Structure formats: structure tokens, C-alpha cells
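# what follows is a predicted protein model with its sequence.
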Amino acid sequence: MRLRRTAVTALLTAGILVPAVSTAAVAFAKPPAPGASHATAKPKAGAKPKATPKPTKTTKAQKPVRFTASGTVTAVDAEAGTVTLLAKGGSKDVHKRTVTVTVPAQASIRVNGKKATVAVLAAGFKIEVTGRRTGTVYTVEVLRANGKKVTAKPSPSVTPSPSTSPTTEPGDEPTDEPTDEPTDEPSTEPTVEPSSDPSV
């Protein structure tokens, strides 16, 4: 009987001890949790080094999106081929905004119903454009504008007319013309002679 007790005790001890030891071995073999220092964990011989993180996804090229805009030209740069307009109507990405659009050479441009170039446009023209937007770049395909280019006319210069020079000495004779400056001394005599007519 004693032998049975010893055998049962040995088996129970082994049943408890073996899983505990194997759990400790597995826990020791796991990589450290994020944020834990690597100084305490030593890599085993023959273990693979940690893989480098995956590269971030590269952004795809944005697809062109159609846009329309109508409004008033605020600026033109013919050399750069750009037109800035205040859009009062059009697609929602340009509506009620000031937008600078690029007008390539192959774009269809009509000003007052005639073929034209960007150089013909000026601030104040009414404009309608249709094209494609890629990111924040607006490229025009069709441009229609109406307006009149205002050229600055030279304003006439005012030449002073000769005038009589004012006298510095007081004269004895009264003048018929009123003066702009008031006199320093009040007069005691009335300026209008009284009449017998009460309506005056």
C-alpha cells in the first residue's frame, strides 16, 4: 500500500510540475510586449531577427475630375497661361471661390464669339470654363468669355488760367464782388437800403 501511495504522489507531482515548467518555457520564448525594453530579453542562438515593418502604402495618382465654373475674371497672366476668376456658379469644388485655372495652348478659347488667346482676356470679363481638376490644379479644356477690354485713356491735364494777382494794400474804393474772407470789423451801416414796400 505504501508503494501505491508513493507512486500516486509521484504521478500527481509530475502532472502538476510538468505543465508549470512547460508554461514557463513558452512564456520565456515569446517576444517581449510592445513598450517593454529589449535589454532584458536575449535572443536565442539561431533565432530569426525581427522583420522590418511593412512600408506604408504609396498614394495613387489622383484621377482627374471634371469641373465647371462661371463668374468674373479678376486677373490674367498671359505668359503663364493662367486666369484667375471669382466663380459665382459651377461645380461645388469651385462655387463661390476665387480659382486660378491653367489654360493650355490646345484649349478651345472663344472671346465674344471669336477664336482668341488668353492675352485677349482682361479683368471684368464674364467667363465660363470647363475642364479637369487633378488635386488642386484646374486645367481648362473649353473657355468662353464676353467683355470689352478697357484701355486707359489719358486724362486731360488741367492748365491753370491766368488770374489777377491779389492786392496787398487796402483800396479806398468799395468792390462790387463779394469776398471769400470775412472782414475783421463789423459795419454799422445796413447793406440794403430800406424800402417802403413791406414785402421786401
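Arrived safely. Residues are numbered from 1 along each chain as shown.
# going forward, measure contacts between C-alpha atoms and count neighbours the same way
Noted.
# just the element for the nearest residue to residue 70 once chain neighbours are set aside, please.
The spatially closest residue to residue 70, leaving aside those adjacent along the chain, is residue 128, at 4.2 Å (C-alpha to C-alpha, 6 or more residues apart in numbering). Here residue 128, judged by DSSP states H and E, is contained in strand 126-134.
# put this beside the first:
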Amino acid sequence: MKIALIDYGAGNVQSVLFALERLGYQATVTDDPNTIKKADKVIFPGVGEASSAMQMIHNKKLDTIIPALTQPVLGICLGMQLLCSSSEEGNAKGLGIFDIQIKRFSNQLKVPQMGWNTITNLKTELFKGINEEEYMYLVHSYYAPVNTYCIATTNYGINYATAIQKDNFYGVQFHPEKSGKAGEQILFNFLTI
């Protein structure tokens, strides 16, 4: 199986790569459109600020490649947010795959949310073998409101979408590569979809 791990300059690429290796899979870290298009599975990680990340994606001409992919694609953390239509972070325009506006957590909450929190209302084969209220590792100041694409939620002052899915596109706000055995199970589930 060919796995492309998109490297556009704002990804937590190494930790995802190591998690895949622990599962016995090799991935190609790449920003090459042809390599990405030919992959069986694509992982789109992200750490950092939305508008500058989108600028890097645009500079590498990946803003036209990613939305056109037909194989399973998994966005992680900022990668998930960039799959959406827009973000309040830097007033960024996203890739528009999900019609979701990413919002900033209220000032009443400690931001960023950093550490372990539970995921609930689990849907789809992405969560096969995962228990309700399983703990996942999160670091973020912006969130996707609960929406029609929601396949898992988390509560941090409010309920929000911690995982989304539309057609072949999946997104998780948490870091499966930093979430122990349960996170590795979610990566494995994605690779076997």
C-alpha cells in the first residue's frame, strides 16, 4: 500500500511517520502532486497557524490537488481545519471540502485546549474498536462546531466536532499519533478503510 504523508511545511510529519512505522507501515513524506495522487491513502497533518499554512499549501499548488483526491484522506488537527471552508484564525480561506467555519474558543476557556480529553458519539468505521469516552490528545485554540459531517464530539466548555467525514475525506482534531494505543487503532482503521 502506498501512503502519502503531505509535507507542506506546517505538519507534525515525523510523529505521524513514527506512529505508522509502529503499525508496520511505510509512508512517503512528500509535497509532490503526482506522488500524492498515486497514493492509496493520504494523510494531511498540520500544526501551526491557519492562514500561513494555507499560504504554504497555495505556494506548493496543493490547494487544487487535495480537494480533487478520490482515495481516503485523513486530515489531522490543523489539517482537519484546513479541509473546511474557512477559519477565524487569520481569517483563512480553507480548502472548502467541508462547509464548516472554524471558530475560536471563547475567552472564558483556557486556550489552547492542551492535553487529554474524551471523544463521544463515535460513528463510522474510523472508530472501530474504540470505546465511547476514549481519551485522545488535543492541542488547539480553534474548533469545528457540531455539524452534519460530525462523526465524534468532544466537550470543552461546549460540545464541538472532534472528527468529521464526507465521502473519502476524514478529519480528526485530536492527534492519533500522540494518543497511545487507541490513537494507533484509529490510524490502523483509516489505513484499512
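Received, thanks. Bear in mind the structure is a predicted one, so any value in this text is a computation, not a measurement.
# please state their TM-score.
Overlay of the two chains. TM-score (TM-score structural alignment, normalised by the length of structure 2): 0.22; 66 aligned residues with a C-alpha RMSD of 4.9 Å.
# ok, back up a step: and whatever helix or strand comes next after the strand holding residue 128 of structure 1 with strand 126-134, angle?
Tracing the chain C-terminally past strand 126-134 of structure 1 and defining elements by DSSP H and E, one meets strand 137-146 next. Interaxial angle, strand 137-146 of structure 1 versus strand 126-134 (axes from the mean of the first three to the mean of the last three C-alpha atoms, to 10 degrees): 160 degrees.
# from residue 6 of structure 1, how far out is residue 15 of structure 1?
14 Å (C-alpha to C-alpha, to the nearest Å).
# can you point out the buried residues in the lengthiest strand in structure 1?
Counting residues, the longest strand in structure 1 under DSSP state E turns out to be strand 65-77. Buried residues in strand 65-77 of structure 1, counted by 16 or more other C-alpha atoms under 10 Å: 67, 68, 69, 70, 71, 72, 73, 74, 75, 76.
# tell me what it is packed against?
strand 82-90, strand 126-134 (3 or more C-alpha pairs under 8 Å, 6 or more residues apart in numbering; DSSP states H and E).
# check which helix or strand residue 154 of structure 2 maps to.
strand 150-156.
# helices or strands up against that strand?
strand 113-119, strand 158-166.
# now the last one: buried residues?
By that I understand strand 158-166 of structure 2. For strand 158-166 of structure 2, the neighbour count (16+ other C-alpha under 10 Å) marks 160, 161, 162, 163, 164, 165 as buried.
# want to try TSV for the helices and strands packed on strand 65-77 of structure 1, with mean neighbour count and distance to residue 99 of structure 1 as columns?
Shown next, in TSV, are these (neighbours: other C-alpha atoms under 10 Å; distance: least, C-alpha to C-alpha, whole Å):
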stretch	mean neighbour count	distance to residue 99 of structure 1
strand 82-90	20	6
strand 126-134	20	11
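# to residue 108 of structure 1, which of those lies closest?
Residue 108 of structure 1 lies closest, by C-alpha to C-alpha, to one member of these: strand 126-134, at 9.8 Å.
# can you list contacts of that closest one?
Counting by C-alpha atoms under 8 Å, 6 or more residues apart in numbering, strand 126-134 of structure 1 makes contact with 62-73, 85, 138-147, all of which sit outside it.
# let's see 7 Å
62-73, 138-147 (C-alpha atoms under 7 Å, 6 or more residues apart in numbering).
# just to revisit the earlier point, right, and the helices and strands packed on strand 65-77 of structure 1 - which one's nearest residue 110 of structure 1?
Short answer: strand 126-134, nearest of those by C-alpha to C-alpha, at 10.0 Å.
# list the contacts of the nearest residue to residue 76 of structure 1 once chain neighbours are set aside.
Of all residues not flanking residue 76 of structure 1 in the chain, residue 83 sits nearest, at 4.6 Å (C-alpha to C-alpha, 6+ apart). Counting by C-alpha under 7 Å, 6+ apart, residue 83 of structure 1 makes contact with 75, 76, 77, 100, 101, 102.
# could I get those residues in TSV, plus columns for distance to residue 132 of structure 1?
Output for the contacts of residue 83 of structure 1, formatted as TSV (distance: C-alpha to C-alpha, whole Å):
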residue	distance to residue 132 of structure 1
75	20
76	19
77	20
100	13
101	10
102	10
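# in structure 2, which spans are helices?
13-22, 33-38, 50-59, 62-65, 78-82, 180-191 (DSSP state H).
# please identify the deepest-packed of those.
Mean neighbours per residue, mean count of other C-alpha atoms under 10 Å, is largest over these for helix 78-82, with a mean of 28.
# and the gap between residue 4 of structure 2 and residue 142 of structure 2?
Distance of residue 4 of structure 2 to residue 142 of structure 2, given as C-alpha to C-alpha: 26 Å.
# for residue 53 of structure 2, same thing?
Distance from residue 53 of structure 2 to residue 142 of structure 2, by C-alpha to C-alpha: 14 Å.
# what strand or helix carries residue 8 of structure 1?
helix 2-29.
# may I see the buried residues of that helix?
Applying 16+ other C-alpha under 10 Å to helix 2-29 of structure 1 flags no residue as buried.
# could you find the closest non-adjacent residue to residue 142 of structure 1?
residue 108 (4.8 Å).
# my read: that neighbour touches residue 141, true?
Yes: counting by C-alpha atoms under 7 Å, residue 108 of structure 1 sits close enough to residue 141 to count as a contact (6.2 Å).
# who touches both of these two?
Common neighbours of residue 108 of structure 1 and residue 141 (C-alpha under 7 Å, 6+ apart) do not exist.
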